[in-house]
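Trainee: Just to be clear, the model below is a prediction. Sequence and coordinates:
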Amino acid sequence: MYPLNDKRILNIIIQCQFEDVSMIEMQFIGLKCLRLVPVDEEYTCEIMDSTMLIKDNCIYWCDCGELSENDFEDYKGTLICASKLRWRTIENGMGKGDFYIAVK
């Protein structure tokens, strides 16, 4: 049990269609907002574009391209806001073995 809410960390792995750099992991630290919005059933769920920007000492990321600072207030899709961000590429992560293994 950890009674304090000071470990607000979100890890996201995005798979790419590149052979050598097949994944990107982003770690949002000091999570302030996480809004997940499912895609309409009539559409596929690939992320074709995204926006990342810094506003008021926070990092914003959303699943839509070409948004400006002013657009984030009204954006209805998936949105992440955090104090810090770090990222890394995961090379050859889509090999023959499982990347994540279910715990029994």
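Mentor: Received it, and whenever you're ready, just let me know what you need.
Trainee: From now on I want contacts and neighbour counts done on CA atoms only, so please keep to that.
Mentor: Fine.
Trainee: State the helix or strand in which Ile54 lies.
Mentor: strand 51-55 (DSSP states H and E).
Trainee: by how many degrees do the following helix or strand past that strand and strand 51-55 diverge?
Mentor: Following strand 51-55 in sequence order, the next helix or strand is strand 58-62 (DSSP H and E). If you take axes from the mean of the first three to the mean of the last three C-alpha atoms, to 10 degrees, strand 58-62 sits at 160 degrees to strand 51-55.
Trainee: counting contacts, what elements does strand 58-62 pack onto?
Mentor: strand 51-55, strand 79-91 (3 or more C-alpha pairs under 8 Å, 6 or more residues apart in numbering; DSSP states H and E).
Trainee: of the ones you listed, which approaches Glu66 most closely?
Mentor: strand 51-55 (6.2 Å; C-alpha to C-alpha).
Trainee: sorry, back to before: just say which of the helices and strands packed on strand 58-62 is most tucked in.
Mentor: strand 79-91 (a mean of 16; mean count of other C-alpha atoms under 10 Å).
Trainee: quick revisit: show residues contacting the strand holding Ile54.
Mentor: Ile59, Tyr60, Trp61, Cys62, Asp63, Cys64, Gly65, Glu66, Leu67, Glu69 (C-alpha atoms under 8 Å, 6 or more residues apart in numbering).
Trainee: let's bring in a second one:
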Amino acid sequence: MGWLEVKDQKDIKNMMDTFGWFHDSCLKELYMSTESYVNEELSMAVPSGLDTNVRILFQRQFRNPSAIELLFEGVTQFHILPSPENYDSIIYDASLLLHNDFFYWLDQGDWKPGDKTFDSTSWIAATRLKWRDASSWMGKENRYGVIEKTLNN
């Protein structure tokens, strides 16, 4: 299945309904990238626009789909709050809003712009959002790369 672009409230509702409002899900992996780089001659390329993208893989305890991947493009801010030791990482519900031309995803249901919960929840804001079924990516295996013990291996 290819990427489905989220453009409006109808698309938001469709995606959230399809994934059960993230009930009994978890954030499995996150990958952030930018368009900035240093080439072989050590010159740096730094775009002037919003060039940060974040891909997030979520898995849940239900089928059809059992996993989805979200692609946030033009990310302006994000905050990931890991669960403390001896607490679970289960997402019970989430919010997805389009507000002032930005998509906001939070791992807390019923969030409204202006709520002061940004320090106590995981959230992301971006100018564009796409999603796709990733049900074939269930399980423990990392999909965004292998963690290496050292760079010299």
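Mentor: Noted; the coordinates are in hand. It should be emphasised that the depicted structure is a prediction, and the values quoted were computed from it without experimental measurement.
Trainee: Which among the contacts of strand 51-55 of the first structure count as buried?
Mentor: Among those, those classed as buried by 16 or more other C-alpha atoms under 10 Å are Ile59, Tyr60, Trp61, Cys62, Asp63, Cys64, Leu67.
Trainee: Please tell me how far the counterpart of the first one in the second structure sits from Ser95 of the second structure.
Mentor: The one in question is Ile59 of the first structure. Counting by TM-score structural alignment, Ile59 of the first structure lines up with Phe103 in the second structure. Applying C-alpha to C-alpha, to the nearest Å, the value for Phe103 of the second structure to Ser95 of the second structure is 10 Å.
Trainee: did I read that right, Asn70 of the first structure in a strand?
Mentor: No. Using DSSP: H, G, I helix; E, B strand; the rest coil, the secondary structure at Asn70 of the first structure is helix, not a strand.
Trainee: From Ile59 of the first structure, how far out is Gly65 of the first structure?
Mentor: 15 Å.
Trainee: scratch that, Asn70 of the first structure is what I was asking about
Mentor: From Asn70 of the first structure to Ile59 of the first structure the distance is 14 Å (C-alpha to C-alpha).
Trainee: hmm, back to that, I'd say the match of Ile59 of the first structure and Thr127 touch.
Mentor: Yes. The pair Phe103 of the second structure and Thr127 qualifies as a contact (C-alpha atoms under 8 Å) at a distance of 6.1 Å.
Trainee: Mind listing the shared neighbours of those two?
Mentor: In contact with both Phe103 of the second structure and Thr127: no residue, using C-alpha under 8 Å, 6+ apart.
Trainee: how far away is the residue nearest the centre of the first structure from Arg86 of the first structure?
Mentor: Nearest residue to the geometric centre of the first structure (C-alpha atoms, centre = their mean): Ile12, 4.7 Å. Note on Ile12 of the first structure: its distance to Arg86 of the first structure, by C-alpha to C-alpha, is 11 Å.
Trainee: what's the mean gap between the strand holding Ile54 of the first structure and the aligned bit of the second structure?
Mentor: For strand 51-55 of the first structure, the mean distance to aligned residues of the second structure following superposition is 0.7 Å (mean C-alpha distance after the TM-score superposition for the first structure).
Trainee: now the angle from that strand to strand 79-91?
Mentor: 120 degrees.
Trainee: distance between strand 51-55 of the first structure and the chain's centre?
Mentor: 13 Å (C-alpha atoms, centre = their mean, to the nearest Å).
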